[in-house]
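Trainee: Fold the following for me, if possible:
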Amino acid sequence: MEIEGKIIAVLPARGGTSARTGAAWKSQEFVIETFDQYPRKCVFRIFGEDRLNQMNVQLGEVLRVSFDIDAHEYNGRWYNDVSAWRVDRNVSVPSDGQPVAAASIQPAPAVEQPAAPASESVGFGAASSGGAAGMDMMGGAGGNVDDLPF
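Mentor: Below you'll find the model as predicted:
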C-alpha cells in the first residue's frame, strides 16, 4: 500500500536489546498528512537502524511511503502496525497543494433527468383515468360495498 503526504511529526526513536537474540534494535515513528480535500493523518514505523539511516525521513518533507499493515492482539485488544518498507521523494506537488494524481481527477458530467409526462400523475391521492373518480374513500359510490378479501 502507498500513501502520499507531508511529514508533520517525527516521534522520538526507541531502541533496546532483543530478549531472544540479544541484538540491539532501533525503531522510529513518523506522522504523515495527506493532501486530500479532507486530509488524513497516518502514523508509520521504520524498524532498524540501517533503514532509518537509509530512508532519512525529515520533518516537512513531501513523500510517498510504501508500507505493510499488520495487526496483533494484546490483552484482548487488537492493534495495527503500519511498517514502511520504501520512501520515495519524487512526489510532485503543484502550487495549490494537491498532488498531481489527485488534481487530474475530473468530476462526472451531470446527467439530465427525463421530464415526467404531464398527462399522467402517479402517487397517493392522484386521480387516475380508470373511472375511480366517482368512488369515495369508504368503499365505493354508495359506501356499502366491502371489497376486502376477508
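
Trainee: Every contact and neighbour count from this point should use C-alpha atoms.
Mentor: Fine.

Trainee: Can you give me the buried ones in stretch 7-25?
Mentor: For stretch 7-25, the neighbour count (16 or more other CA atoms under 10 Å) marks Ile7, Ile8, Val10 as buried.

Trainee: Before we compare anything, build this one as well:
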Amino acid sequence: MEVQGKIKLIGETKTYGSNGFQKREMVVTTEEQYPQPLMIEFVQDKTSLLDAFNVGDPVKVGINLRGREWQSPQGEIKYFNSITGWRIEKVGAAAPGAGEVPPFDEYEPIKNSSDEDHDDLPF
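Mentor: Below is the predicted model:
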C-alpha cells in the first residue's frame, strides 16, 4: 500500500531494550478533501531512510498495516494498529511542458481547401 502527502513531522531515532531495537516516527498529512495526519513508523535499518527528507516535502510512502491483540491483566482484550513504512520517495512536479497541451491559440491554423490553387488528392 502507499500513502501520499506532505511531511508534517520527522522524529528522532529512538532505541529500545537491550537488543537495540530502533524506531523513528514521522507524520504525513494526506492531501484530500478531509486531510488526515498519519503517524508512520520506520524501524531498524529503515530509520535512516528519513535522513534525506524535510518537513514540508511532498512524499509517497510504501507502507504495511500491522495489527495486534493485547489482553489486559483484567482479561479485557484490546486491538492496536500501526502503520510501518518501508520505502519513501519525493513526489516532484512534472518537468515543464511534459504532457501538457498547448493553449488553443498556439495551434497552427487549419488551411481551408479554397485557399489552395491545386488539388493534392491523388484520385
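
Trainee: Give me the TM-score for these two chains.
Mentor: Once superposed, the chains reach a TM-score of 0.62 (TM-score structural alignment, normalised by the length of the second structure), with 88 aligned residues with a CA RMSD of 1.9 Å.

Trainee: one step back: in TSV, list the buried residues of stretch 7-25 of the first structure along with distance to Ala101 of the first structure.
Mentor: Shown next, in TSV, are those (distance: CA to CA, whole Å):
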residue	distance to Ala101 of the first structure
Ile7	19
Ile8	21
Val10	26
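
Trainee: quick one: secondary structure of the residue mapped onto Leu38 of the second structure from the first structure?
Mentor: By TM-score structural alignment, Leu38 of the second structure lines up with Cys42 in the first structure. Classification of Cys42 of the first structure by DSSP: H, G, I helix; E, B strand; the rest coil places it in strand.

Trainee: just Glu12 of the second structure next, same as before
Mentor: Secondary structure state of Glu12 of the second structure, per three-state DSSP, is coil.

Trainee: Spatially nearest residue to it, not counting backbone neighbours?
Mentor: Excluding its sequence neighbours, the residue lying closest to Glu12 of the second structure (CA to CA, 6 or more residues apart in numbering) is Arg24, at 5.9 Å.

Trainee: can you tell me the helix or strand for that neighbour?
Mentor: Using DSSP states H and E, Arg24 of the second structure sits within strand 21-30.

Trainee: Just give me the match in the first structure for Asn54 of the second structure.
Mentor: With TM-score structural alignment as the criterion, Asn54 of the second structure pairs with Gln58.

Trainee: sorry, back to before: any idea how far the match of Leu38 of the second structure is from Ala24 of the first structure?
Mentor: 27 Å (CA to CA, to the nearest Å).

Trainee: now Glu33 of the first structure
Mentor: According to CA to CA, Glu33 of the first structure and Ala24 of the first structure sit 31 Å apart.

Trainee: about what we covered before: and the match of Asn54 of the second structure, what does it touch?
Mentor: Contacts for Gln58 of the first structure (CA atoms under 8 Å, 6 or more residues apart in numbering) come out as Ile7, Val10.

Trainee: Mind jotting down where the helices sit in the first structure?
Mentor: 49-55, 100-103 (DSSP state H).

Trainee: Where does the last one end up in the second structure?
Mentor: Applying TM-score structural alignment, one finds that helix 100-103 of the first structure aligns to no residue range of the second structure.

Trainee: Now do Asn75 of the first structure: how many residues are near it, please.
Mentor: 5 (other CA atoms under 10 Å).

Trainee: What residue in the first structure is paired with Glu25 of the second structure?
Mentor: In the first structure, Glu25 of the second structure lands on Glu29 (TM-score structural alignment).

Trainee: My read is that Asn80 of the first structure contacts Asp68, right?
Mentor: No. At 10.3 Å, Asn80 of the first structure does not count as touching Asp68 under the criterion of CA atoms under 8 Å.

Trainee: How are the strands of the first structure distributed by residue range?
Mentor: Counting by DSSP state E, one finds strands in the first structure at the ranges 2-10, 14-17, 24-33, 41-47, 62-74, 77-88.
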